[in-house]
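# Attaching a predicted model along with its sequence, questions to come.
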Amino acid sequence: MKSDIEIARSVTPKPIVEIGAKLGIPYESLHPYGHHIAKVSNEFIAAQSERPDGKLILVTAINPTPAGEGKTTTTVGLGDGLTRIGKKAAIALREPSLGPCFGVKGGAAGGGWAQVIPMEAINLHFTGDFHAITSAHNLLAAMLDNHIYWGNTLDIDPRRVAWRRVMDMNDRALRSIVSSLGGVSNGFPREDGFDITVASEVMAVFCLATDLADLEARLARMVVAETRGKGSVTAGDLKASPSMTVLLKDAFQPNLVQTLEGTPAFVHGGPFANIAHGCNSVRATRTALKLADYVVTEAGFGADLGAEKFFDIKCRKAGLAPDAAVIVATVRALKMHGGVKKEDLGKENLAALEAGFANLARHVENVGKFGVPAVVGINKFVSDTDAELQLIVDLCRDKLGAKAIVCTHWGEGSKGSEELARAVVEIAEGPKATGFKPLYPSEMPLLAKVETIAKEIYRAGSVVADSKIKKRFKDLEAAGYGDLPICVAKTQSSFSADPEIKGAPTGHAIPIREVRLSAGAGFLVVICGDIMTMPGLPKIPSAEHIRLGADGQIEGLS
């Protein structure tokens, strides 16, 4: 059996000019990065503003497990499937972070015969967007410390600096540090720390901004510290936002690549869904909607995190209204939610599968709460038995009234996703029982928003917030931030805040550890449980297996 990278290399990609032409993008509006990658110019994008939008399809999933789900693979496969049945389709994905690529998760370009290419470039540096975001973020950190050093005319309280530095790598040793050691010439020592770049508010701003002017305005609104009088200090106060925008100017142009079958794919931006809002850039999604009849996008991790944030943050802020959703599930992952250990997943176990089905059922119910019709895509693995696959189909039909389709795009490309594509078209072009709506209104009090997400989506019994957290919410409301949506940062592995609790728990508590204001992005990050905004590497990281072979080709990248 060929590996993902071997399959990717077996296909000769089309020149990127041909891919652009499929969407009506002329050569002069492409800024090529080699022969198979290009950025789409801001001028061309601005000229498309009056065109009608195509259909927007969200691909989401059950809670992830070590058994794998294949959400990106299904997103790519569905895009190819739509092209196969004659639709003008495009895909909109996030860029992979180097952190998980060299850590435990691996790359994020799909798999098997449903990949975006060139996968090595996409997974490693790509067009340098993440480096630009890292540089812009750390420029602001440097300017903040520099302002304090040269007299501190804004009266910033060094004890209340909220702007941590970032890097695009998992490094637990940098979570909490002391900076500015070494004497008077190095500044004033203080506690500091690093987050991973994909958790940066600059990344969130980058992915939610509509154009360069909006990008600069959002950057200026980011709150980075407090004064000794507890007033807010912003990037605009530090006069940092114009130079940050300069660093981000080229990166802000969406990246155009292709699938193995030549379907156009926009890969742009990459906030994590367990610690950020988990969606590709609004800029890329809106561009794709103007150029294609169908746009397939994904939101990170399970629907409890990625889809909820896609609906309540991205769609709310960008004025998007998704036409359908695909919820990805696998026999293997559902058996894990039913209590089967990873080493036993190869054995047929209908009882465990039915027990684990509760996780899928909850996600289907949750997506329906937003008024978005959904179909279940069962991503088939070679170890799945016919009885197991049929059980999921039957349970979806009998218990949920939902259609479930077995998909084989990993092994067969668009041929294996054609049925799913036809089902999506039927839903997207058919009548809707209700229209799309966010889970909660903007005017709802902040803590009530968190409680709504916890009880409606996670089925929690309570939200645990001590007096400091409650005061923080009240202070934010008094400061004019009460209308912001909530971005919950918690484990992706469970509906609860405990990654070990699988299936579909109810009545659990969601403990709030911290609340961070992302005024530029336009949401509040509510950190729950033990989730970290700077991940660590596993005991045996993927980095130990990635190397250059004797022929100069990259090995071990997946």
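That came in fine, so what should we check first? Numbers count the residues shown, from 1 in each chain.

# Please make it C-alpha for all contacts and neighbour counts, starting now.
Fine.

# For the stretch 1-150 of the chain, which segments are assigned as helices?
4-9, 16-22, 42-47, 71-84, 98-101, 119-123, 129-149 (DSSP state H, counting those that start in this stretch).

# And here is the other one:
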Amino acid sequence: MKSDIEIAQESTLKPINEIAQTIGLSEDDLSLYGKYKAKLAWSAIEARKQEKTGKLILVTAISPTPAGEGKSTVTIGLADALNRIGKQSVIALREPSLGPVMGVKGGAAGGGMAQVLPMEDINLHFTGDMHAITAANNALSALIDNHIHQGNELNIDPRRVTWKRVVDLNDRALRQVIVGLGGPVQGVPREDGFDITVASEIMAILCLASSIDDLKERLSHILIGYTYDRQPVYVADLQVQGALALLLKDALKPNLVQTIEGTPALVHGGPFANIAHGCNSVIATEAALRLGDYTVTEAGFGADLGAEKFLDIKTPNLSKAPDAIVVVATIRALKMHGGVPVSGLGSENTEAIRAGFSNLARHVSNLRKYQIPVVVALNAFVQDTEAERNLVETLCQEIDVQVARTNVWAEGGAGGEALANAVVATIDSTPADYHRLYDDQQSLADKAETIVREIYGGTAVEFSAKAKGQLAAFAENGWDQLPLCMAKTQYSFSDDPKKLGAPSDFTVTIREFVPKLGAGFIVALTGAVMTMPGLPKEPAALKMDVTADGQAIGLF
């Protein structure tokens, strides 16, 4: 069986100008990054803002397992399939982070015959967006420390600087550091730390901004810390939002690439869904909506994380809500949620599927609360048996959700036609009536309790002493009217990654809140989730290499 990279390298790419022409873009609408990649020019984005929007399809998944679900693969295959049945489609995906690429999770360019290309570039440095975000984030850190060193006119308390540095790698050694050591010339010593780039507020801002002016306005609202008398200090106080925006001006433009079958794909922005809001950029999604009849986008990890944040945080910033939601499930993952270890997934086990189906059923029930129609994509693996497939279809029938067998990894768009037809029929027959889960006017505590009860299936939220103090302080500052971005393990509905399936009667503990005022939401850190991951014992990097002529090896 060929690897993803072997399939990608054997594929024939079209010049990106030809891909652009299929959705009405000319060479003047592009900034070329070689022959097969481009960014949309601002003039092209602005010229289409008044055009009619197409249909929006959100792809999400059950709670992820080591067995794999293939959400990005299904997203890409569904768009290819829509084009095959005569529905012009455009993809809106996130960019991969080098952290999981070099670590354990892998890339985010799809797999098999459903990939976006050139996959090596997309999974590595691409067009430099991640580096620009890293540079802007760390430029702000340097400007903060320089301000303190040069006299500290703003009276910033070095003990209460909340802004962290970032790097786009998994590096646990940088979670907590001391900066400014070495005497007066080197600056003022203080505690600091690193997050992974995709957790940076600047990543979230880039993904939610609608223009350069909006980008600068959001950057100006970033909270960097507090004064000695505990008053908040913002980027606007340093007056550096213009300089940060300058570093991001090209990164703010969506990237245009293609699938193996030539479907246009806007790959832009990359926040994780377990520690950030998990959606690609508003600018890319809005552009896709005006360039195709159907836009297929995804939200990270399971529906309790990425989809909830798409619907409660991103959708209010879009011109329209999704017309349908696709939930990706696999028989292998359902077995794992039913208690089967990875080593036992190759054997038929209908009882485990019945038990694990509770996870899928809860995700479907949750998404229906937004009053958007749901379709299940049963993503195929070669070990699946006919009895297992039939059982999943029967169980879906019992909860009145349409399910379509999907085999896009092996067959590309042809393996997704049943799903494409089901989604189009659902959109045509069942109009969405989007309702948000909570109102901004609710307190942060109420929002947290609503998400835990309505989405996770828990019974209560417990706040640490620090979190309780923050709730009071944030309400005093007027920050409690912002949406809530829950940072939680992706593996369970609860904050305990070992509780698979659909656990209930549990309490979620919020240990700390992090205000992301420029992005426009508050992050709640739960359980042991961290904003700087570590590498596994055997990182994926150990299998990677490059040939003498520059061809990547071992990249999935």
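Done, it's in. None of the values given here were measured: they were computed from a predicted structure.

# thinking again about what came up before, reformat the helices of the stretch 1-150 of structure 1 into a markdown table and put mean neighbour count and distance to Leu30 of structure 1 next to each item.
Formatted as a markdown table, the helices of the stretch 1-150 of structure 1 follow (neighbours: other C-alpha atoms under 10 Å; distance: least, C-alpha to C-alpha, whole Å):
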| stretch | mean neighbour count | distance to Leu30 of structure 1 |
| --- | --- | --- |
| helix 4-9 | 18 | 24 |
| helix 16-22 | 19 | 8 |
| helix 42-47 | 14 | 9 |
| helix 71-84 | 29 | 22 |
| helix 98-101 | 22 | 26 |
| helix 119-123 | 20 | 18 |
| helix 129-149 | 20 | 16 |
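
# For Glu308 of structure 1, find the nearest of the ones you listed.
helix 71-84 (15.7 Å; C-alpha to C-alpha).

# mean per-residue distance, the biggest strand by length in structure 2 to structure 1?
Scanning structure 2 for the strand with the most residues, using DSSP state E, yields strand 507-516. On superposition with structure 1, the mean distance recorded for strand 507-516 of structure 2 (mean C-alpha distance after the TM-score superposition for structure 1) is 0.5 Å.

# give me the stretch of structure 1 that that strand matches.
Mapped onto structure 1 using TM-score structural alignment, strand 507-516 of structure 2 spans residues 509-518.

# which residues are contacting the matching stretch?
Applying C-alpha atoms under 8 Å, 6 or more residues apart in numbering, the external contacts of stretch 509-518 of structure 1 come out as 201, 222-223, 454, 460-465, 469, 472, 496-497, 523-529.

# Stretch 75-94 of structure 1: end-to-end distance?
11 Å (C-alpha to C-alpha, to the nearest Å).

# List the buried residues of the match of strand 507-516 of structure 2.
Buried residues in stretch 509-518 of structure 1, counted by 16 or more other C-alpha atoms under 10 Å: Ala509, Ile510, Pro511, Ile512, Arg513, Val515, Leu517, Ser518.

# same deal with stretch 456-467 of structure 1?
Buried, per 16+ other C-alpha under 10 Å, within stretch 456-467 of structure 1: Glu456, Ile457, Tyr458, Arg459, Ala460, Val463, Ala465.

# Please apply the same query to stretch 389-404 of structure 1.
Leu389, Leu391, Ile392, Val393, Asp394, Leu395, Cys396, Ala402, Lys403, Ala404.

# what are the ranges of the strands in the stretch 301-450 of structure 1?
All strands of the stretch 301-450 of structure 1, identified by DSSP state E, counting those that start in this stretch, fall at 324-329, 374-379, 404-407.

# for stretch 306-323 of structure 1, how far is the first residue from the last?
So stretch 306-323 of structure 1: terminal residues 17 Å apart, C-alpha to C-alpha.

# With stretch 307-317 of structure 2 instead?
15 Å.

# which residues in structure 2 does stretch 484-497 of structure 1 match up with?
The aligned range for stretch 484-497 of structure 1 is 482-495, by TM-score structural alignment.

# how about Pro341 of structure 2, what's its match in structure 1?
Using TM-score structural alignment, Pro341 of structure 2 pairs with Lys341 in structure 1.

# for its match, what are its contacts?
When the contact criterion is C-alpha under 8 Å, 6+ apart, Lys341 of structure 1 has no partners at all.

# next helix or strand past the longest strand of structure 2?
As assigned by DSSP states H and E, the chain's next helix or strand after strand 507-516 of structure 2 is strand 521-526.

# Contacts for that following strand, please.
275-276, 313, 482-488, 495, 508-516.

# circling back to that earlier point, and the helices of the stretch 1-150 of structure 1: which comes nearest Leu420 of structure 1?
Comparing the helices of the stretch 1-150 of structure 1 under C-alpha to C-alpha, the one sitting nearest is helix 71-84, at 7.0 Å.

# got a list of what the nearest residue to Thr507 of structure 2 once chain neighbours are set aside touches?
Computed as C-alpha to C-alpha, 6 or more residues apart in numbering, the closest residue to Thr507 of structure 2 that is not its neighbour in sequence is Ala460, at 4.8 Å. Residues near Ala460 of structure 2 by C-alpha under 8 Å, 6+ apart: Glu449, Val452, Arg453, Phe506, Thr507, Val508.
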